[in-house]
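A.B. asks: Here is my input, please return the structure:
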Amino acid sequence: MTTLIRTTSFWGFNELVSQLGGQSESLLRQYHIDPRLLGDEEAHVPLRSFIEVLEHAALVLDCPDFGLRMAQYQDVHVLGPIALIVRSAATVGQALEEIVRFIGYHSPGIRLELDSCEPQTSRLRIDIRLPGALQQRQLHELALGVAHNTMKLLCGSSFRAQSVLFSGISPLPAARYRRYFNTSVFNGQDCNALVLHRDQLEQAIELQDPLLYRTMVQYLSAYAARPQDLRSQVEFLILRMLPTQRCRLPLVAEQLGLHERVLQRRLAERGSGFEDLLEAVRRERADCYLAERNMAMSQVAGLLGYSEQSVFNRACRRWFNMAPRARRRQLLERQ
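C.D. replies: I've put the predicted structure just below:
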């Protein structure tokens, strides 16, 4: 099965290539990436193609620090809904633990680990899980740059890692890394990592929101890893696409690499249809969201993919024979 990555990881690619005098569309098409996908935050491309196009761009544009430059356009928001968990967590350490836990939602080929290797420090280790020999320096540097930007977002602009570790030997001068990370940088290490002090992990996040945090953790928990059977894959995509209000059969089929008629036929062979699955997922998630006492009804409707509250009201009466507020009271009484 091809390992994918969300196209949000391309943020800044077009702008940087243009600054360097290149043609981004040409570079993308060489690795069979449709340039139009970069405008769709829910799209995916093969991770291998992403790695290869970064390395190729660095080479042909004579820009050995391409990954670091591209990182300047990115922070935790490239991770989509994971960013909501991170921004609403109680502490920086908790936020990082959730990134580690859910990174597979962004790409199952990226492995993170928060390693408390010393009493006073932890390493946020970044690894790429992809079989076969493949030059990955640009992606490693992009990922560490994004991690650094994320920590500045959480800790404040004065954030400074204790050190930065790279597993490879870079042709760039050490001063280039020190200028970006504002700390000691070591090449040829046993991992790629930010070394963080314990006090930084214990720092409280100003925008912490327990309700949003709990809701988004619940949202991702069951679906962070893409399941294998077709029905579960469709349910996974429905859940992921509902908040975008663009959850339609053609888009789901496209994500699976199938024609919509083929997808309908295969679902029918398994005793279900797309609209039936969509309805079932919405009904199940409606109960989860309504059980949150303080979640606004407009927010529930939006998370379920409805652009208008009245449409959600009608759906709720269809499912439960009662209005949303009555259903909430019923669920809270059961609790």
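A.B. asks: going forward, measure contacts between C-alpha atoms and count neighbours the same way
C.D. replies: Noted.
A.B. asks: contacting residues around stretch 116-124?
C.D. replies: For stretch 116-124, contacts defined as Cα atoms under 8 Å, 6 or more residues apart in numbering pick out 112-115, 193-198.
A.B. asks: Got a PyMOL select line for the buried ones in the residues you listed?
C.D. replies: Buried residues among the contacts of stretch 116-124 (16 or more other Cα atoms under 10 Å), as a PyMOL selection:
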select buried, resi 112+113+114+193+194+195+196+197
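A.B. asks: just checking, what packs against the longest helix seen in the chain?
C.D. replies: Secondary structure of the chain per DSSP state H: the longest helix is helix 137-155. Helices and strands touching helix 137-155, by 3 or more Cα pairs under 8 Å, 6 or more residues apart in numbering; DSSP states H and E, are helix 47-60, helix 66-71, strand 121-128, strand 192-197.
A.B. asks: Before we compare anything, build this one as well:
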Amino acid sequence: MRDTDLPVRCSALRGLSALVSELGGSGPELLKAYGFDEAKIAEGSSFVSLRLVERALEEAASRFAVPDLGLRMAAQQDLHMLGPLAIAMENSRTIGEAIGCASWYLFVYSPAVSLEETEDPLGSPGVVGLRFASTTMNASPQTIDYGIGIVHRVLTLINGGAPYGLRSVQLPHARLAHESAYRDHFGAEVRFDCPSAVLRVTTRLSSMPVSGGNDLLRDIAIDYLETHFGHEGVPVSDLVAAILSEQLGSGGPDLLQVARLLSLHPRSLQRSLSEEGTTFTGVVDRVRSRQALALITTTNLSFSQIAARLGMHEQSSLTRAVRRWFDTSPSRLRRAGQEPKASPP
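C.D. replies: Okay, the predicted model is just below:
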């Protein structure tokens, strides 16, 4: 397992389907190939594997010869893809306060990414760095462009659409597209093959007022974030389910590995799940039942292949589980899923 198996909210994929369709492909087919649900993407509160998001962006960029795909994705996003965090940021008193909200609560969007203020990489006076980072040192270039591109867009939006004092951009990968694509997006010089992804900004940025901020709305948003998430992140059971969704077939569920990815001691993970009214075994069962239903009713895989994908050692285990979950046999469930649906009157 890799750190990129950590989850990110489905809202990260908003606009990908439409963009792929504009490029001459089939957006819905691309999403389906990776198991993404368009309805969940539109709703935005559930999670998908960061690894799959990386793969989907890299495949689309390669297949349709669009090396600036990540930047295009970032350019079309609005602030509210961040959910309640967006409300807290756009109603902060200053941009520095908004950046602080993002640094503290970005885990609500994904525990796999972070934003922090650092010293200027070039040591220039009056300049600081805003470093966008992933939990993995091997994050895909398209995902890096997308992530730091969104940070730039959010800062521009909360500054009323005006320049916010960006001096230059540093990216940790080689140039993917023509320099003009980067300059058009950031409006500043972009350097490549740097140690990390950084926006170099004026120190005055922290004191610049947020355009149209409202103290009451900010306080409500912060209270919501604290009440629903505290600083423990999204519900642990959701994070575990998102990780397991990509891991069941690779040796079966492993509590120790999942705990490591979440930076928790196994006992702490079990305790957190207990506080949410479930167990690791219970989450595994929930994920397996959802995947079993999809694999049985929408694919032609043999039942032994499905059992293997679910991390079950024998087909008989799948049969028993399907009877418990759906009160029927796998074969009957498959026939029911393949029956033509009656047309509406």
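A.B. asks: Need the TM-score from the superposition.
C.D. replies: Put the two chains on top of each other and the TM-score (TM-score structural alignment, normalised by the length of the first structure) is 0.66; 240 aligned residues with a Cα RMSD of 2.5 Å.
A.B. asks: circling back: which one of the contacts of stretch 116-124 of the first structure is nearest to residue 238 of the first structure?
C.D. replies: Nearest to residue 238 of the first structure among the contacts of stretch 116-124 of the first structure, counting by Cα to Cα, is residue 112 at 26.3 Å.
A.B. asks: which residues in the second structure does the host helix or strand of residue 299 of the first structure align to?
C.D. replies: Using DSSP states H and E, residue 299 of the first structure maps to helix 297-303. Aligned by TM-score structural alignment, helix 297-303 of the first structure falls on no residue of the second structure.
A.B. asks: re earlier: among the helices and strands packed on helix 137-155 of the first structure, which is nearest residue 150 of the first structure?
C.D. replies: Closest to residue 150 of the first structure of these is helix 66-71 (Cα to Cα; 10.6 Å).
A.B. asks: what's the mean deviation for that closest one versus the second structure?
C.D. replies: Helix 66-71 of the first structure: mean distance to aligned residues in the second structure after superposition is 0.9 Å, counting by mean Cα distance after the TM-score superposition for the first structure.
A.B. asks: following that helix, which helix or strand comes up?
C.D. replies: Assignment by DSSP H and E places the next element after helix 66-71 of the first structure at helix 81-88.
A.B. asks: Report the aligned residue range of the second structure for the very next helix or strand once past that following helix.
C.D. replies: Per DSSP H and E, helix 81-88 of the first structure leads on to helix 92-106 as the next helix or strand towards the C-terminus. Under TM-score structural alignment, the counterpart of helix 92-106 of the first structure in the second structure spans residues 95-109.
A.B. asks: contacts for that stretch?
C.D. replies: The contact list for stretch 95-109 of the second structure (Cα under 8 Å, 6+ apart) reads 8-9, 82-83, 85, 88-92, 113-116, 155, 158-159, 205-210, 225, 229, 231, 233-234.
A.B. asks: Identify each buried residue in it, please.
C.D. replies: For stretch 95-109 of the second structure, burial by neighbour count (16+ other Cα under 10 Å) applies to 95-103, 105-109.
A.B. asks: contacting residues around the residue mapped onto residue 78 of the second structure from the first structure?
C.D. replies: By TM-score structural alignment, residue 78 of the second structure lines up with residue 75 in the first structure. Taking Cα under 8 Å, 6+ apart, we find residue 75 of the first structure in contact with 146-147, 149-150, 153.
A.B. asks: how does it look with 10 Å?
C.D. replies: Neighbouring residues of residue 75 of the first structure by Cα atoms under 10 Å, 6 or more residues apart in numbering: 9, 11, 83, 143, 145-153.
A.B. asks: Go ahead and confirm residue 185 of the second structure touches residue 156.
C.D. replies: No: with contacts counted by Cα atoms under 10 Å, residue 185 of the second structure stays clear of residue 156, the gap being 11.1 Å.
A.B. asks: and of the buried residues of stretch 95-109 of the second structure, the nearest to residue 274 of the second structure?
C.D. replies: Checking those against residue 274 of the second structure with Cα to Cα, the nearest one is residue 108 at 20.5 Å.
A.B. asks: measure the closest one to residue 194 of the second structure for me?
C.D. replies: 28 Å (Cα to Cα, to the nearest Å).
A.B. asks: nearest residue to residue 312 of the first structure other than its sequence neighbours?
C.D. replies: In space, and not counting its chain neighbours, residue 312 of the first structure is closest to residue 301: 5.8 Å by Cα to Cα, 6 or more residues apart in numbering.
A.B. asks: what's the neighbour count on the one you found?
C.D. replies: Per other Cα atoms under 10 Å, the neighbour tally for residue 301 of the first structure reads 23.
A.B. asks: So it sits against residue 311, correct?
C.D. replies: Yes: taking Cα under 10 Å as the definition, residue 301 of the first structure is a contact partner of residue 311 at 8.3 Å.
A.B. asks: Please report how far residue 252 of the first structure lies from residue 222 of the first structure.
C.D. replies: Counting by Cα to Cα, the gap from residue 252 of the first structure to residue 222 of the first structure is 19 Å.
A.B. asks: ok, these two, which is more surrounded?
C.D. replies: residue 252 (23 against 11).
A.B. asks: Tell me the spacing between that one and residue 220 of the first structure.
C.D. replies: With distances taken as Cα to Cα, residue 252 of the first structure is found 18 Å from residue 220 of the first structure.
A.B. asks: Run through the residues that contact the equivalent of residue 206 of the second structure over in the first structure.
C.D. replies: Aligning on TM-score structural alignment places residue 206 of the second structure opposite residue 201 in the first structure. By Cα under 10 Å, 6+ apart, the contact set of residue 201 of the first structure is 91-96, 121-122, 151, 154-155.
A.B. asks: cool, and residue 235 of the first structure?
C.D. replies: Per Cα under 10 Å, 6+ apart, neighbours of residue 235 of the first structure: 223, 226-227, 241, 252, 274, 277-278, 280-281.
A.B. asks: Can you convert those into CSV and add a column each for distance to residue 51 of the first structure and secondary structure?
C.D. replies: Formatted as CSV, the contacts of residue 235 of the first structure follow (distance: Cα to Cα, whole Å; DSSP: H, G, I helix; E, B strand; the rest coil):
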residue, distance to residue 51 of the first structure, secondary structure
223, 25, coil
226, 21, coil
227, 24, coil
241, 26, helix
252, 25, helix
274, 34, helix
277, 35, helix
278, 34, helix
280, 38, helix
281, 34, helix
